[in-house]
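[1] Here you go, sequence then predicted model.
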Amino acid sequence: MRADARKNRDHLLAVAGTALTEQGVEVSLRDIARRADVGLATLLRHFPTREALLDELLRTSFDELTAKAGELETSGSPDEALVSWLRDCVAWTTEYRGVVVLMTAAIEDPESALHASCTTLRAAGARLLARAQAAGMARTDMDGADLFALVAALAWIGDQHSLAPRADHLFDVVASAVLTGTASGDGRGNADGA
């Protein structure tokens, strides 16, 4: 790619990242083009679909979270590694409003531009969960798909204005329910709903 084309592409990605943070994944491509001071055709020449733009924009973050999971697999205790990765994953997903909807849809759609990145990320979390389970530190009645669903649920909570102040507390509640020996002592949390 020529240097000027690379510069234009990088500019479009920077503008799209800001727009995505402000407006969420439903931000208009026309709005991104306007903010970048280019025509819609120019944006579409670089990124022919919304998913192509989002894949390019989000893939680096997915790769970073996947790499972090790999590092955590070999360092620290399995329970701390799992919770650390889970916290980072939830924090990142709340940065871009609505991204968890795209991620969960992409997991189910092999044709999605985001499919490979999302399935790789889910597998990385599943390995951390399996490590904690093998060490007797996490409940064994859940899998990577369950963990990914919890990330989505916790991100949704953080995305709701009225619930956002409780997000950290609810993260701790969920984490203690995933880990064994915490909350109620049996890894199943408080069954009273109190």
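    That came in fine, so what should we check first?
[2] When you work out contacts or count neighbours from here on, use the C-alpha atoms and nothing else.
    OK.
[3] Spatially, what comes nearest to the residue positioned nearest the centre of the chain if we skip its sequence neighbours?
    Nearest residue to the geometric centre of the chain (Cα atoms, centre = their mean): Thr93, 4.1 Å. If the residues on either side of it in the chain are set aside, Thr93 comes closest to Ala155, at 5.8 Å by Cα to Cα, 6 or more residues apart in numbering.
[4] Skip the chain neighbours and tell me the closest residue to Thr140.
    Gln133 (5.9 Å).
[5] same check, this time on Pro165
    Leaving aside its sequence neighbours, Pro165 sits nearest to Gly158 (Cα to Cα, 6+ apart; 8.0 Å).
[6] neighbouring contacts of the helix or strand harbouring that neighbour?
    Per DSSP states H and E, Gly158 falls inside helix 144-159. By Cα atoms under 8 Å, 6 or more residues apart in numbering, the surrounding residues in contact with helix 144-159 are 86, 89-91, 93-94, 97-98, 100-101, 104, 122-123, 125-127, 129, 163-165, 167, 170-171.
[7] Alongside the first one, take a look at this:
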Amino acid sequence: MPERLRSDARRNYARILAVAEEEVAARGAGASLEQIARTAGVGSATVRRHFPTRRALLEAVSHKRIEALCVHARGLAEHADSRAALLEWLSDVVAYCVSARGLAAALSYDSGGDGTAGAGTAGDGTAGNGSVYENSCSAALEEAADPLLRRAVSDGAVASGVTVADLIALSVGIALATEHHPDPTAQAERLFRLAVTGLSPGS
């Protein structure tokens, strides 16, 4: 929750976020900001004051899951098998992206669909002050998982040149490609294993 908010503003923020979590869980990244405002009993301007873009809202909704993935990455740092540790974490990222609606959109690098959800953002994916909007969800995951990847590369278990950002993009792509599949969890896991092992027999 943002610091230095008045008590009424803090209550509004908490209420909006709780409603947003329910709406995103039900409707995904396209959840209506106007419906969130109505359900929370506040004006649309209040929602946009706390969350000036749809991405900002999705990042707030995804915060707990992102933190859980960061904690898991740190917990795997001393795993004996560096490749297995990295793949275990990445498999969890894919599973979270599939099961937690809105998370894949929060981790993606596009404008989140309507990068102009409210005043203060520009239509080119930049913030109102002209600076590029930072994807704090991806940044947090990259920082937490970087030691896992570096150790796997150092051990010769993963090709050099691979970045955590690449792995997150792969996870997001799999989640978005399978979201309308009859069994998205199973299909996402299958595609993930294909990506990990490659297409050649015996690879």
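    Done, it's in. Everything quoted here is computed from the prediction, not taken from an experiment.
[8] about what we covered before: quick check, the residue nearest to Thr140 of the first structure in contact with Arg139.
    Yes: if you go by Cα atoms under 8 Å, Gln133 of the first structure and Arg139 touch, sitting 6.3 Å apart.
[9] Look through the first structure and tell me its longest helix.
    The single longest helix within the first structure, with elements called by DSSP state H, is helix 50-73.
[10] Tell me the helix or strand right after that helix.
    helix 78-95.
[11] Check which residues of the helix or strand that that following helix is followed by are buried.
    Once helix 78-95 of the first structure ends, the next helix or strand along the chain (criterion: DSSP H and E) is helix 99-108. Neighbour-count burial for helix 99-108 of the first structure flags 99-100, 102-104, 106-107 (criterion: 16 or more other Cα atoms under 10 Å).
[12] helices or strands up against helix 99-108 of the first structure?
    helix 115-134, helix 144-159 (3 or more Cα pairs under 8 Å, 6 or more residues apart in numbering; DSSP states H and E).
[13] Counterpart of the residue nearest to Thr140 of the first structure over in the second structure?
    Mapped onto the second structure by TM-score structural alignment, Gln133 of the first structure lines up with Val153.
[14] what's the burial count for that match?
    Other residues within reach of Val153 of the second structure, judged by other Cα atoms under 10 Å, total 17.
[15] do Glu111 of the first structure as well
    10.
[16] Please pull up the equivalent of it in the second structure.
    Glu111 of the first structure maps onto Val132 in the second structure, by TM-score structural alignment.
[17] Against Gly125 of the second structure, how distant is its match?
    7 Å (Cα to Cα, to the nearest Å).
[18] Could you do Glu59 of the second structure as well?
    From Glu59 of the second structure to Gly125 of the second structure the distance is 15 Å (Cα to Cα).
[19] same check, this time on Arg54 of the second structure
    Applying Cα to Cα, the value for Arg54 of the second structure to Gly125 of the second structure is 11 Å.
[20] before we move on, back to that, take the helices and strands packed on helix 99-108 of the first structure and lay them out in CSV including distance to Ala33 of the first structure.
    Formatted as CSV, those follow (distance: least, Cα to Cα, whole Å):
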stretch, distance to Ala33 of the first structure
helix 115-134, 25
helix 144-159, 26
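[21] looking at these, which is buried most?
    Compared across these, helix 115-134 shows the largest average neighbour count, a mean of 21 (mean count of other Cα atoms under 10 Å).
[22] That one vs the second structure - mean distance after superposition?
    On superposition with the second structure, the mean distance recorded for helix 115-134 of the first structure (mean Cα distance after the TM-score superposition for the first structure) is 2.5 Å.
[23] neighbouring contacts of that helix?
    Residues contacting helix 115-134 of the first structure (Cα under 8 Å, 6+ apart): 59, 62-63, 65-66, 69-70, 72-73, 78-79, 81-82, 85-86, 103, 106-110, 138-140, 143-145, 147-148.
[24] And these, which of them are buried?
    Among the contacts of helix 115-134 of the first structure, the ones that count as buried by 16+ other Cα under 10 Å are 59, 62, 65-66, 69-70, 72-73, 78-79, 81-82, 85-86, 103, 106-107, 138-140, 143-145, 147-148.
[25] Can you mark which positions in stretch 177-194 of the second structure are buried?
    Buried, per 16+ other Cα under 10 Å, within stretch 177-194 of the second structure: 178-179, 184-185, 187-189, 191-192.
[26] Also stretch 4-19 of the first structure?
    Neighbour-count burial for stretch 4-19 of the first structure, counted by 16+ other Cα under 10 Å, picks out 8-9, 12-13, 15-17, 19.
[27] How about stretch 31-49 of the first structure?
    Across stretch 31-49 of the first structure, burial judged by 16+ other Cα under 10 Å covers 32-33, 36, 43-44, 47.
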